[in-house]
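Asks: Fold the following.
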Amino acid sequence: MLDGQLGTLAAVILAGGRASRLHGRDKPMIAVGGVPMLTRVVGAAVEAGAAPVVVVGPDRDETPAGVRVVREEPAGGGPVAAAAAGMAAIEPVGVVALLASDLPYMSAPALLVLMDALGNADGALFVDEHGRRQLLCGVWNRTALRGAIDAFGDTGGGSLRRLVRDLDVVEVRWDGEKAPYVDCDTEEDLRRVGL
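Replies: You can find the predicted model right below:
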């Protein structure tokens, strides 16, 4: 972690959506290796020093302890609305991790790689082997992300790509196995990660 940033990380985890490609299953609570994906992502954020950790989505009985749960307005309003709701629920901190809830390989070391890469940029994101930005696997300067949300207008149905298009973003490649940005949108994805 960067010097002077200890204790300045918060996490916003997006855990809503309809999971239509998984036939309506509660995707964040699907266990990979015996552990729900949401629990894995929350655990990685906590281990990296994130406080608070905010989950945006429905309140679940199985939500990991110690997290705050909020809903986007309107419910089901998409990722920008969810990011806005999560950001509104945290105190001003230096850096915010904005993460999907279906990242079975997310880890504290991965978040620390992003923190180290952030420097003075507005954000740091993992990019996949094809150079595609993984918009829900990054860390952001809170002021820059808050400003982008405030300037966005109506967040309902908004695109994350549009939200961050004018921000200064560092693109980070993962060198190890089990890339932390791998997500699980389909049954095939779940099979690939060993479910």
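
Asks: Only C-alpha atoms from now on, for both contacts and neighbour counts.
Replies: Fine.

Asks: show me what contacts the residue nearest the centre of the chain?
Replies: For the chain, the residue lying nearest the average C-alpha position, counting by CA atoms, centre = their mean, turns out to be residue 99 (0.5 Å). Contacts here follow CA atoms under 8 Å, 6 or more residues apart in numbering; on that basis residue 99 touches 11-14, 41, 136-138.

Asks: ok, those residues vs residue 74, which is closest?
Replies: If you rank the contacts of residue 99 by distance to residue 74 using CA to CA, residue 14 comes first, at 14.3 Å.

Asks: Can you give me the neighbour number for that closest one?
Replies: 28 (other CA atoms under 10 Å).

Asks: So it sits against residue 85, correct?
Replies: No: assessed by CA atoms under 8 Å, residue 14 is found out of contact with residue 85, at 9.9 Å.

Asks: Now show me the structure for the sequence below, then we'll compare the two:
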Amino acid sequence: MTAYAAIVLSGGAARRMGGVDKPARPVGGRPMLHRVLAAVADAAPRIVVGPAGPLPEDVRLTREEPPGGGPVAATAAGLALLDPGTPTVALLAGDLPLLTPAALADLRGALDGSAADVTCYVNGSAADVACYVDGEGRRQQLCAVWRAAALRAAVDRLAAERGGTVDGAPVRGLLAGAVVREVSWSGSGPPPWFDCDTDEDVRRAEEWTR
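Replies: The predicted structure follows:
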């Protein structure tokens, strides 16, 4: 598989958790953000966008403009730190405590066609992005691997549609014009796309990590 970078979004208001620093909440004894970073330990660079506490020294930290501008603005900030030659990039939420290297490898294989049981084409077109879908067919938009050029183009398209800004743009807008390879999780263990929006979600994730 080709080399890849990772952009991890650690912002968000966490309103359903009372405004706490959600990615910093521990699951299985480690902050959720650190669990996500461990799942992409082989990515270079690894970029965290948003507020964050101490990070591994090779992880780069940046902020979206304006702060609190949402996931698309955060994505744009992460992309600004990538080398122009970066081929693919994982775009991930910072609250995915069950994400694993194997799950990322499946997404990467689905995008570049290196896995034996997947294809990187959708209806005859090369995929721009591979993302997980849950059991009800909902796309997990922040558990995805993109071709970097396609992600830049998606951000630019949204900015053009919104008068030159992506402040407040919904993340689903990134997928609107993209060729999407949907991937169902078939591995062992809990779903890697499970995100923690509530205290109950954190409790469920804790149970899965025991």
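
Asks: Please work out the TM-score for the two chains.
Replies: Scored against TM-score structural alignment, normalised by the length of the first structure, the superposed chains reach a TM-score of 0.93; 187 aligned residues with a CA RMSD of 1.1 Å.

Asks: Give the residues shared as contacts by residue 14 and residue 85 of the first structure.
Replies: Joint contacts of residue 14 of the first structure and residue 85 (CA under 8 Å, 6+ apart) are residue 56.

Asks: and the longest helix for the second structure?
Replies: Longest helix in the second structure by number of residues, with DSSP state H as the criterion: helix 148-161.

Asks: tell me which residues in the following helix or strand past that helix are buried?
Replies: Using DSSP states H and E, the helix or strand that follows helix 148-161 of the second structure in sequence is helix 172-175. Across helix 172-175 of the second structure, burial judged by 16 or more other CA atoms under 10 Å covers 174-175.

Asks: What span of the first structure is helix 172-175 of the second structure aligned with?
Replies: Using TM-score structural alignment, helix 172-175 of the second structure corresponds to residues 161-164 of the first structure.

Asks: average distance between that stretch and the second structure?
Replies: Superposing on the second structure and averaging over aligned pairs (mean CA distance after the TM-score superposition for the first structure), stretch 161-164 of the first structure comes out at 1.4 Å.

Asks: Quick one: map residue 194 of the first structure onto the second structure.
Replies: Per TM-score structural alignment, residue 194 of the first structure is aligned with residue 206.

Asks: and that match, that one's in a helix?
Replies: Yes: the assignment for residue 206 of the second structure by DSSP: H, G, I helix; E, B strand; the rest coil puts it in a helix.

Asks: That one contacts residue 28, correct?
Replies: Yes: between residue 206 of the second structure and residue 28 there is a contact at 5.8 Å, judged by CA under 8 Å.

Asks: re earlier: tell me the contacts of the match of residue 194 of the first structure?
Replies: Residue 206 of the second structure makes contact with 27-28 under the criterion CA under 8 Å, 6+ apart.

Asks: now the helices for the first structure?
Replies: 37-47, 79-88, 108-118, 142-152, 160-164, 187-192.

Asks: Can you say which of those is nearest to residue 180 of the first structure?
Replies: helix 108-118 (6.6 Å).

Asks: The closest one aligns to what range in the second structure?
Replies: The aligned range for helix 108-118 of the first structure is 101-111, by TM-score structural alignment.

Asks: ok so, going back, the second structure: which residue goes with the residue nearest to the centre of the first structure?
Replies: Aligned partner of residue 99 of the first structure by TM-score structural alignment: residue 92.

Asks: so what corresponds to residue 194 of the second structure in the first structure?
Replies: By TM-score structural alignment, residue 194 of the second structure lines up with residue 182.

Asks: hang on, its match packs against residue 107?
Replies: No: using CA under 8 Å, residue 182 of the first structure makes no contact with residue 107, being 11.7 Å away.

Asks: For the closest residue to residue 208 of the second structure other than its chain neighbours, give its distance to residue 136 of the second structure.
Replies: Leaving aside its chain neighbours, residue 208 of the second structure sits nearest to residue 190 (6.6 Å; criterion: CA to CA, 6 or more residues apart in numbering). Separation of residue 190 of the second structure from residue 136 of the second structure (CA to CA, to the nearest Å) stands at 16 Å.
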